[in-house]
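Undergrad: Give me the fold of what follows.
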Amino acid sequence: MHLNVQSIKNKIDEIDMFLSSNPCHVFCVNEHWLSPAEIALYTPEGFELVSSYCRTKSSHGGVAIFIKRNSNIEYVAQKVDHFCKEQLFEIAALLLPKLKLVIISIYRTPSSDIHQFIDQMETLNKDLLVKYRHHKIAYIGDINIDIRLKTPTVTHFQNMLRSNNLYCMNNKPTRLDACLDNIISNLTKDECQYGVINPVLSDHDSLWLMINCENYPTQQPEHIKRIRLLYPDNITKLRQKLSEVEWDRVYNCNSNGNAFNLFMNILTSLVQNCCPQIIKKMKTDGAPNRKKKHNWFTPELHDLRNTLIALHKMAKTGNLESKQRYKEARKNYRTEIQMAKQRANDAFIENSSNKCKAAWQNADYQTKMEEQDENNSIVEVGDEESIIISDVYAVEVNIGTYNEMKEDDDWNLSTDDDDDDIRRDVLFGMIQLLFVILSDPLSPQSPTHTCFRPDLTAYSNDSL
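TA: I've put the predicted structure just below:
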């Protein structure tokens, strides 16, 4: 999706609504009017900045490419700053390796020298043909060249494109009656679809490009996570099996390494047998059971937007009264967006059982912080209400017996090894682990909360 936004600062809410109505994976922006220090501060909701160019000597202009967050698309930002010339040839580039596609957001100021622009673009094309000779290339942006005009300059421009196996796709007007925004590519008509949308955000229409590729993920793929289910019966069975083990075999080993390996093999085998793992499929767009952000895009806003589109078309006729009505409607539209967001946030906080937490969740969402819910370490799965224990699992247990054993002089670990103290510490660590496992975290007499600190033995679900 491409849009000449003509200042993104005061239109970020409207852009969010436009992208929610016209979802895309890659969003290219011309004329963001931001400085290098500001560009990262104005990112559409659900997107992240990948590549950009900002002017340093003059105001306005600039280009940027945003990509949908968690869209499972591999991308590589391309360094093309050395090709950029302020006001003349402003670009940002992105490579999609799996699609073998290079996307370039491009902008040319109307008053700049068109012949210098053509020369600079040809220089870039030659470089791209060397680096990506087996890739597809798609320029998309406002070049301020109406390709429908039969002039020597336009003919020269199109001849340069043909010599590089490129052509202009769009021939529909994007600003009043002029076709100034275009898609320049070597994609064939069978490989893509494209069109023009009126976003009612600036005096330019938006361009969209859809790649017809079987490798392109139409749905977010699932990945697999292995989790260990701990039922009360399984815990009881594990405790029983551990109590039946003849641990003398571990103690009588001739070295610390052999003792530790035997201990871990016995423990791992019993845990796998008594508390088996299951496979849970999860979406890649975040944590499981993640709470969804409340929606502020109301039917009333949808109706206002349709009205604004109709008024925008009327204003294009040049009628002063229509233009004034459009300006007033747009001002009202922006105000209603802010109020809708505020009402949605207020309702979200008011209906939450923990209002303070809900307020912080709103703040975190605005800064795109992806944090798991407070109780994400223990969740229910299926109808059996199985308990999922996170990779960092610990319970508060009474290890007084272990401490007494460590201080008992009768607890003799004398061997022929020279490292009796080391072996003593290793075996005490094993014994402490057994006390943690043998304590029943599900019984009413013992604590049931997790303290979210690594246990001393670092014995997690992954190691099991």
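Undergrad: hey, let's count contacts and neighbours off CA atoms from now on
TA: Fine.
Undergrad: can you tell me the helix or strand for Ile65?
TA: strand 63-68 (DSSP states H and E).
Undergrad: how distant is that strand from the center of its chain?
TA: Here strand 63-68 is found 13 Å from its chain centre; the criterion is Cα atoms, centre = their mean, to the nearest Å.
Undergrad: Just name whatever secondary elements the helix or strand hosting Leu434 is in contact with.
TA: Leu434 is part of helix 420-438 when elements are defined by DSSP H and E. Helices and strands touching helix 420-438, by 3 or more Cα pairs under 8 Å, 6 or more residues apart in numbering; DSSP states H and E, are helix 256-274, helix 400-407.
Undergrad: just these: most buried one?
TA: Highest mean neighbour count among the helices and strands packed on helix 420-438 (mean count of other Cα atoms under 10 Å): helix 256-274, with a mean of 16.
Undergrad: now the very next helix or strand once past that one and helix 256-274, what's the angle there?
TA: Note on helix 256-274: by DSSP H and E, the next helix or strand toward the C-terminus is strand 277-283. Counting by axes from the mean of the first three to the mean of the last three Cα atoms, to 10 degrees, strand 277-283 lies at 70 degrees to helix 256-274.
Undergrad: Of all the residues in the helix or strand following strand 277-283, which ones are buried?
TA: Next helix or strand after strand 277-283 toward the C-terminus (DSSP H and E): helix 299-315. Residues 301, 304-305, 308-309, 311-315 are the ones in helix 299-315 that count as buried (16 or more other Cα atoms under 10 Å).
Undergrad: To check against the first, give me the structure of this:
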Amino acid sequence: TISVLHQNVRGLTNKIERLNHFLRTLQPTIIILTEHGLSPETLLLTKVNGYKLITDFCREQHKLGGVAIYIDETADVCVEMLDIKNHSIELLCEAAMVKIGTKQCSFHLLGLYRPPGGNTKQAIEVMSAILSTFRADARQIIVMGDVNFNRLTANQDNDLFEEELSTFGIKRLPLPATRTTSTSATSIDCICTNV
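TA: Purely as a prediction, here's the structure:
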């Protein structure tokens, strides 16, 4: 069984021990971290206990942001990094992607981070270009991340996002509130799949 965990860490530097403790309990096969906020060099030096960094996107011009995908070092799966760095655009749509293979199945896994306030249409176009490049309509795929489109209220941004996913046969799963405060509850993280 393969399990995948997405976590928006909002800066990994001061949270690595908390993340390592969390992972000892959950023990997912694959981890997608969004908004890690590290440079490529620092990300390589940051140890997530029991996990190996497979691929990432790190911002070069701005702080924070980014996506990193890790795999359990003991996992009995074949994992291949898919190079999509030329698709990612800082502050618009940031992504990392892998192909996972087991004896039973294979699928593509796309980790996404779309910062709030960016141009929705352009961000969706970036995601769509990635999905088109890897023929998502003809493969099993899972898209996970923090897209900042609230699924709990009717809004044009989420409608556009879900409509574009549907052109690849992908559906956004109905998650409960993923961000709650004393005054609001939103579901801005996503798990989307055609599996």
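Undergrad: TM-score for these two?
TA: TM-score for the superposed chains, counting by TM-score structural alignment, normalised by the length of structure 2: 0.90, backed by 185 aligned residues with a Cα RMSD of 1.3 Å.
Undergrad: rewinding a little: where does the strand holding Ile65 of structure 1 end up in structure 2?
TA: Taken onto structure 2 by TM-score structural alignment, strand 63-68 of structure 1 occupies residues 67-72 there.
Undergrad: buried ones in the matching stretch?
TA: Under 16+ other Cα under 10 Å, the buried positions of stretch 67-72 of structure 2 are 67-72.
Undergrad: out of the buried residues of helix 299-315 of structure 1, who's nearest Thr56 of structure 1?
TA: His312 (33.3 Å; Cα to Cα).
Undergrad: And the next helix or strand past the biggest helix by length in structure 1?
TA: Counting residues, the longest helix found in structure 1 (DSSP state H) is helix 320-350. Downstream of helix 320-350 of structure 1, the first helix or strand assigned by DSSP H and E is helix 355-366.
Undergrad: For the helix or strand just after that following helix, grab the matching residue range in structure 2.
TA: Using DSSP H and E, the helix or strand that directly follows helix 355-366 of structure 1 along the chain is strand 380-381. Under TM-score structural alignment, strand 380-381 of structure 1 has no counterpart anywhere in structure 2.
Undergrad: looking at this, Phe22 of structure 2 is in a helix?
TA: Yes - secondary structure of Phe22 of structure 2 (DSSP: H, G, I helix; E, B strand; the rest coil): part of a helix.
Undergrad: what does the longest helix of structure 1 correspond to over in structure 2?
TA: The aligned range for helix 320-350 of structure 1 is empty, by TM-score structural alignment.
Undergrad: chain center to that helix, what's the gap?
TA: That offset, for helix 320-350 of structure 1, works out to 28 Å (Cα atoms, centre = their mean).
Undergrad: And the helices in structure 2?
TA: Listed in chain order, the helices of structure 2 (DSSP H) span 16-26, 40-45, 120-133, 156-166.
Undergrad: Can you check which of those gets nearest to Asp76 of structure 2?
TA: Per Cα to Cα, nearest to Asp76 of structure 2 of those: helix 16-26, 17.4 Å.
Undergrad: average offset between that closest one and structure 1?
TA: Mean deviation of helix 16-26 of structure 2 relative to structure 1 after superposition (mean Cα distance after the TM-score superposition for structure 1): 0.8 Å.
Undergrad: State the span of structure 1 onto which that helix is aligned.
TA: Going by TM-score structural alignment: helix 16-26 of structure 2 matches residues 12-22.
Undergrad: buried stuff in that stretch?
TA: For stretch 12-22 of structure 1, using 16+ other Cα under 10 Å, the buried residues are 12-19.
Undergrad: I'd like to know how far the equivalent of Tyr113 of structure 2 over in structure 1 sits from Val63 of structure 1.
TA: Here Tyr113 of structure 2 is matched to Tyr107 in structure 1, going by TM-score structural alignment. Separation of Tyr107 of structure 1 from Val63 of structure 1 (Cα to Cα, to the nearest Å): 7 Å.
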